[in-house]
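A.B. asks: one predicted model, sequence on top.
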Amino acid sequence: MNAPTTTSMLRALPAEHRERLMHTAREVSFPQGARLFEEGGRADRFWIIRTGTVDLDMHVPGRRAAVIETLGRDELVGWSWLFAPHAWHMGAEATTPVRAYEFDGAAIRSMCEDDPVLGLAVAQWVGGIVAHRLNSARTRLLDLYAPYGSGR
């Protein structure tokens, strides 16, 4: 759960951009076991966790879904809303009761198009998270499914 500081919107974005995004947020909660989204589904929103934890998982053919990463306080859940075709690349499940800020993906994309400085800041923030999560997915899948000793 120790992700790099770039995953936290509070540390990654300048105060003026955070405030603009937070102005659009709504508070939501999910019970333990709730699925926030499924891999391949329509990605139209994202969340910043206030309390609780969320597991990101990935479908592995012929096996049960592999948990790639566990996210906690201040972390971004969902990045696929930013990139066409706006489909989730992983699934997400609340592993504890979760309280979060929810954002409308289309509204934030529109804000980013209208303000290129905001757009660049959001793209850099989310891009850093994407890079981290893809590396986590690769590492986790190798840990789970590669033959012993087949790593680098």
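C.D. replies: Done, it's in.
A.B. asks: every contact and neighbour count from this point should use C-alpha atoms.
C.D. replies: Fine.
A.B. asks: what is the helix ranked longest in the chain packed up against?
C.D. replies: Under DSSP state H, the helix in the chain containing the largest number of residues is helix 116-145. Contacts defined by 3 or more Cα pairs under 8 Å, 6 or more residues apart in numbering; DSSP states H and E place helix 116-145 against strand 66-71, helix 105-114.
A.B. asks: mind putting those in TSV, mean neighbour count and distance to Thr51 included?
C.D. replies: Below are the helices and strands packed on helix 116-145 laid out as TSV (neighbours: other Cα atoms under 10 Å; distance: least, Cα to Cα, whole Å):
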stretch	mean neighbour count	distance to Thr51
strand 66-71	20	10
helix 105-114	16	21
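A.B. asks: what angle separates the longest helix of the chain from helix 105-114?
C.D. replies: Comparing the axes of helix 116-145 and helix 105-114 via axes from the mean of the first three to the mean of the last three Cα atoms, to 10 degrees yields an angle of 130 degrees.
A.B. asks: one step back: of all the helices and strands packed on helix 116-145, which one is nearest Val77?
C.D. replies: Among these, strand 66-71 comes nearest to Val77, with 7.5 Å by Cα to Cα.
A.B. asks: determine the set of other helices and strands touching the closest one.
C.D. replies: Secondary-structure packing of strand 66-71 (3+ Cα pairs under 8 Å, 6+ apart): strand 54-58, helix 116-145.
A.B. asks: quick one on the thing from earlier: indicate which one of the helices and strands packed on helix 116-145 is closest to Pro147.
C.D. replies: Proximity to Pro147 (Cα to Cα) singles out strand 66-71 among these, at 16.2 Å.
A.B. asks: comparison target below:
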Amino acid sequence: MTSTTTLSAGLPAEHREALMRHAREVSFDAGVRLFEEGRRADRFWIVRTGTVALDLQVPGHRAAVIESLGHGELIGWSWHFTPGLWHLGGETTSPVRAWEFDADAVRELCAADPELGRAVAAWVGRVVAQRLHATRVRLLDLYAPYGSGSR
């Protein structure tokens, strides 16, 4: 199955190039919390190397790891929607090299180029749908009676 959440699959080449002009290279050691559920989402990343685990706080339980993301994957979509608060948490599970983007700058870029804005919105929407599905499946795996998970 080909992922539609990676940068290369998510955006046409001309829009990828426009977006990448706003990228800055960053590196993180393993075990670094990139963001916390409920806090301000003012940036996002695209993974170059390494992995990032997305997690969800579950009352009365340890945080549930929903998904692990790697090369080319978008880390963070909450910046795209008001009020701009993280819906999940994220932590590096290995050393990570990534491109980091300032959310305000990308929103301004999208407003200035409506075609790019629509492409980014469609890409982020696909990411949200995929993450919602992954969250549902993972929570059913962890907490539902045996056999009630994904079909």
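C.D. replies: In hand now; what should we look at? Not measured: the values here are computed from a predicted model.
A.B. asks: care to give me the TM-score?
C.D. replies: Scored against TM-score structural alignment, normalised by the length of the second structure, the superposed chains reach a TM-score of 0.96; 150 aligned residues with a Cα RMSD of 1.2 Å.
A.B. asks: secondary structure class for Ile48 of the first structure?
C.D. replies: On the three-state scheme (DSSP: H, G, I helix; E, B strand; the rest coil), Ile48 of the first structure is labelled strand.
A.B. asks: hang on, isn't it packed against Glu75?
C.D. replies: Yes: assessed by Cα atoms under 8 Å, Ile48 of the first structure is found in contact with Glu75 at 5.5 Å.
A.B. asks: which residues do the two both contact?
C.D. replies: By Cα atoms under 8 Å, 6 or more residues apart in numbering, Ile48 of the first structure and Glu75 have these common neighbours: Met9.
A.B. asks: the aligned residue in the first structure for Trp77 of the second structure: neighbour count?
C.D. replies: Using TM-score structural alignment, the equivalent of Trp77 of the second structure in the first structure is Trp79. A total of 24 residues lie near Trp79 of the first structure under the criterion other Cα atoms under 10 Å.
A.B. asks: how near is Trp79 of the first structure to Tyr148 of the first structure?
C.D. replies: 32 Å (Cα to Cα, to the nearest Å).
A.B. asks: what of Glu38 of the first structure?
C.D. replies: Glu38 of the first structure sits 30 Å away from Tyr148 of the first structure, going by Cα to Cα.
A.B. asks: in contact with Trp81 of the first structure, which residues?
C.D. replies: Ala43, Asp44, Arg45, Phe46, Ala87, Trp88, Gly105, Ala106.
A.B. asks: widest-spaced pair of the residues you listed?
C.D. replies: The most widely separated members of the contacts of Trp81 of the first structure are Trp88 and Ala106, with 14.6 Å between them, by Cα to Cα.
A.B. asks: so how far does the longest helix of the first structure sit from its counterpart in the second structure?
C.D. replies: Comparison of helix 116-145 of the first structure with the second structure after fitting gives an average deviation of 0.3 Å (mean Cα distance after the TM-score superposition for the first structure).
A.B. asks: and that helix, which stretch of the second structure?
C.D. replies: Taking TM-score structural alignment, helix 116-145 of the first structure hits residues 114-143 over in the second structure.
A.B. asks: pretty sure Thr92 of the second structure is touching Trp45, no?
C.D. replies: No: between Thr92 of the second structure and Trp45 there is no contact under Cα under 8 Å: 11.9 Å.
A.B. asks: how far off centre is stretch 77-94 of the first structure?
C.D. replies: Relative to its chain's centre, stretch 77-94 of the first structure lies at 7 Å (Cα atoms, centre = their mean, to the nearest Å).
A.B. asks: got it, and stretch 100-108 of the first structure?
C.D. replies: From the chain centre to the centre of stretch 100-108 of the first structure is a distance of 12 Å (Cα atoms, centre = their mean).
A.B. asks: that one vs the second structure, average distance?
C.D. replies: Between stretch 100-108 of the first structure and the corresponding residues of the second structure, superposition yields a mean separation of 0.4 Å, by mean Cα distance after the TM-score superposition for the first structure.
A.B. asks: span of that stretch from start to end?
C.D. replies: Stretch 100-108 of the first structure stretches 17 Å from its first residue to its last (Cα to Cα).
A.B. asks: ok so, going back, run the contacts of Trp81 of the first structure past the second structure and keep the common ones.
C.D. replies: Of these, the ones still in contact in the second structure (both residues aligned by TM-score structural alignment, their matches' Cα atoms under 8 Å) are Ala43, Asp44, Arg45, Phe46, Ala87, Trp88, Gly105.
A.B. asks: before I go, just wanted to say thanks for your time.
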